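Next come a sequence and a model predicted from it.
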Amino acid sequence: MRQEDPDGYRNHLRMLPEKFDELLGKIGDKITKNDTHMRNAIPATTKLEITLRFLATGDSFVSLEALYRVGKSTISQFIPVVCSEIATALKEFIKIPTRQEWKEIENGFRTKWNFPGCIGAIDGKHINIIAPDDTSNYFNYKGSHSIVLLALVDDDYCFSYIDIGCNGRASDGGVFERSGLKQGLENNSLDIPEFILL
């Protein structure tokens, strides 16, 4: 798909092929296992593709199993590992903006989107999980078990802030109430310029 339909590939993983290669270069060695006499190891490329597809769409493990021909129990074992390696490798890229960066983000929203005074777009995304022991706290309004990803993005859709792991029972507003982002806004520790109205 990558060669024949680059736009389809990008839509499938929500990532440009060159960014995929860059990410694979950062974590490939860490998510690669050795072949054994019993089986061939799943390639790092496949693990990363499955993980990105899961994060981008929330597809079930059953759906991913059919799409990639990798067992759902295997998928459930490596997705957390791949996510952890992504978070470690990209830690330098997801950071609270500086005062100057807030100004640049506001300028971007004003000029690109005709939305003055805006410093980010925020939303929550439920990421389906296998039902844990404490199922009621993770059961969401969509009828599945999940954790919530709360994200703030800038005018170029780049993450400025993420909070992940809150149980799926919580609403987006409830996740925001408990987030470091809200605390930072309330105690003025985010260094947001005064001219921005919140």
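Everything's here; your move.

going forward, measure contacts and count neighbours with C-alpha atoms only.
Will do.

who's in contact with the nearest residue to residue 35 once chain neighbours are set aside?
Distances taken as CA to CA, 6 or more residues apart in numbering place residue 41 nearest to residue 35, at 4.8 Å, with adjacent residues excluded. With contacts defined as CA atoms under 8 Å, 6 or more residues apart in numbering, residue 41 is in contact with 32, 33, 34, 35.

okay, pairing it with this:
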Amino acid sequence: MTATQFEELLHLVAPAITKQTVIRKPLPPAERLSITLRYLSTGDSMHSMSYHYLAGVSTISHVIGETCDAIWNSIRQEVIPPSKTTEEWLHLAKEFKERWDFNHCIGAIDGKHVIIECPFNAGSSYYNYKNSHSIVLLGISNAQYMFTFADIGAYGRRSDGIFKDSKMGLKFNSKEMNVPAPEPLSPGGPPLPYVLVGDEAFQLTDYLLRPYPGKGGLNDERNIYNYRLSRARRTIENTFGILVSQWRILKRPINCSIEKTISIVKAIVYLHNWIRRRDIGENEYVTPTLIDQEDDDGFVPGSWRGCMDNSAFVDITQYGSNNSSRRAMQIREEFCKYFNSEGAIPWQFHHC
């Protein structure tokens, strides 16, 4: 974060973290913000932070929790509004088409277990199938590695139904998200919906596409469809990877209470979007080597992929049922036909 960005963020959050007391002089807002950003970006322990800032561990803990809450309360309306207009969805689809060659895509979806130290008196609610304790971070990204929606705090014990039962999942399922009406991908073609793209863990629906199952035995057409979907879906993979790379508190399980962990993860998601919006074209926060690339020799993995081992983020293997309606399967077939006909791009045939 640049000095200019720090001052801008401080101006936004200062009213919420300014303290007044007649007993002792409180930490000024700039120091409170500095403590919190250092904790999130370096992953230093609170004991280390207390020595550095000459404040008690309980004071540091309290400051970090309050400031994280102030950050996401102050900037959430700017960086992740609770709803989108039809025109905004169309703009997102245009970016996915131009950058990732996937028509009618309005976002890439994925989720992670956020591993936490065993919380006091948590019972089994946060104990997941990976034999660890976690909360769930479910996110949708745009074509520029920014979150458009995020759901944070579901029990780690849950797997099946996480997306369907989330606020955004319920709204997508009940058609309350202002998503544009179906339109043909090509002149004379059937009207097809605007969709999210996800991996095999998600249920195939009329608003969410997933790959064809089976890594072997698929025909060339289905392999091409899977390749095209994978290119678009990697945006959310890279978005999670950027978080772990740039916010080092996520490089290990988080040793905080459930409530504070949720506040920390929310603050990081919102700070990521806030900085990323100011970084597009600058390549300071997201450098070219940090994210996945493609060149003449094929796929070039981003440096973030070396940061995920032993991090706080762990993949979720199942978000919903594998049962799919005939309509959902037909929609996928139509996208597959399009990517192998009018929507084909010359170099896709080298990847099937």
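Good, I have the coordinates. In this text, all values refer to a predicted model and were calculated from it rather than measured experimentally.

List the members of the contacts of residue 41 of structure 1 that persist in structure 2.
Among those, the contacts conserved in structure 2 (both residues aligned by TM-score structural alignment, their matches' CA atoms under 8 Å) are 33, 34, 35.

if we can go back for a sec, mind telling me what the residue nearest to residue 35 of structure 1 corresponds to in structure 2?
Taking TM-score structural alignment, residue 41 of structure 1 has residue 26 as its aligned residue in structure 2.

what's the neighbour count on the equivalent of residue 109 of structure 1 over in structure 2?
Matched across to structure 2, residue 109 of structure 1 falls on residue 96, judged by TM-score structural alignment. When counting by other CA atoms under 10 Å, one arrives at 24 neighbours for residue 96 of structure 2.

For residue 96 of structure 2, give its distance to residue 195 of structure 2.
Going from residue 96 of structure 2 to residue 195 of structure 2 by CA to CA, to the nearest Å gives 11 Å.

From residue 162 of structure 1, how far off is the residue most central in space within structure 1?
Averaging the C-alpha coordinates of structure 1 gives a centre point, and the residue nearest to it by CA atoms, centre = their mean is residue 55 (6.0 Å). Distance of residue 55 of structure 1 to residue 162 of structure 1, computed by CA to CA: 14 Å.

joint contacts of residue 96 and residue 195 of structure 2?
Jointly contacting residue 96 of structure 2 and residue 195 under the rule CA under 8 Å, 6+ apart are 104, 105, 106, 107.

correct me, but residue 207 of structure 2 touches residue 180?
No - judged on CA atoms under 8 Å, residue 207 of structure 2 makes no contact with residue 180 at a distance of 11.1 Å.

Now for these two: what residues contact both?
193, 194.

circling back: under a three-state scheme, what state does the match of residue 41 of structure 1 occupy?
Three-state call for residue 26 of structure 2 (DSSP: H, G, I helix; E, B strand; the rest coil): coil.

and residue 19 of structure 1, what does it touch?
Contacts for residue 19 of structure 1 (CA under 8 Å, 6+ apart) come out as none.

Please identify the helix or strand for the aligned partner of it in structure 2.
Counting by TM-score structural alignment, residue 19 of structure 1 lines up with residue 5 in structure 2. For residue 5 of structure 2, the host element (DSSP states H and E) is helix 3-17.

mean distance, that helix to its aligned residues in structure 1?
On superposition with structure 1, the mean distance recorded for helix 3-17 of structure 2 (mean CA distance after the TM-score superposition for structure 1) is 2.2 Å.

repeat for stretch 147-154 of structure 2
Mean deviation for stretch 147-154 of structure 2: 1.9 Å (mean CA distance after the TM-score superposition for structure 1).

tell me, that stretch lands on which residues of structure 1?
Stretch 147-154 of structure 2 covers residues 159-166 of structure 1 once aligned (TM-score structural alignment).

show me where structure 2 has helices.
For structure 2, the helices defined by DSSP state H cover 3-17, 29-42, 46-53, 57-79, 86-100, 162-165, 167-173, 220-246, 258-279, 326-339.

and residue 191 of structure 2, which of these is closest to it?
Of all these, helix 326-339 sits nearest to residue 191 of structure 2, with 9.5 Å by CA to CA.

buried residues in the closest one?
Buried positions in helix 326-339 of structure 2, judged by neighbour count with 16 or more other CA atoms under 10 Å: 328, 329, 331, 332, 333, 334, 335, 336, 337, 338, 339.

and what of stretch 36-50 of structure 1?
Judged by neighbour count (16+ other CA under 10 Å), stretch 36-50 of structure 1 contains these buried residues: 42, 44, 45, 47, 48, 49, 50.

For residue 177 of structure 1, grab the count of nearby residues.
Neighbour tally, residue 177 of structure 1, other CA under 10 Å: 12.

Counterpart of it over in structure 2?
Under TM-score structural alignment, residue 177 of structure 1 pairs with residue 164 in structure 2.
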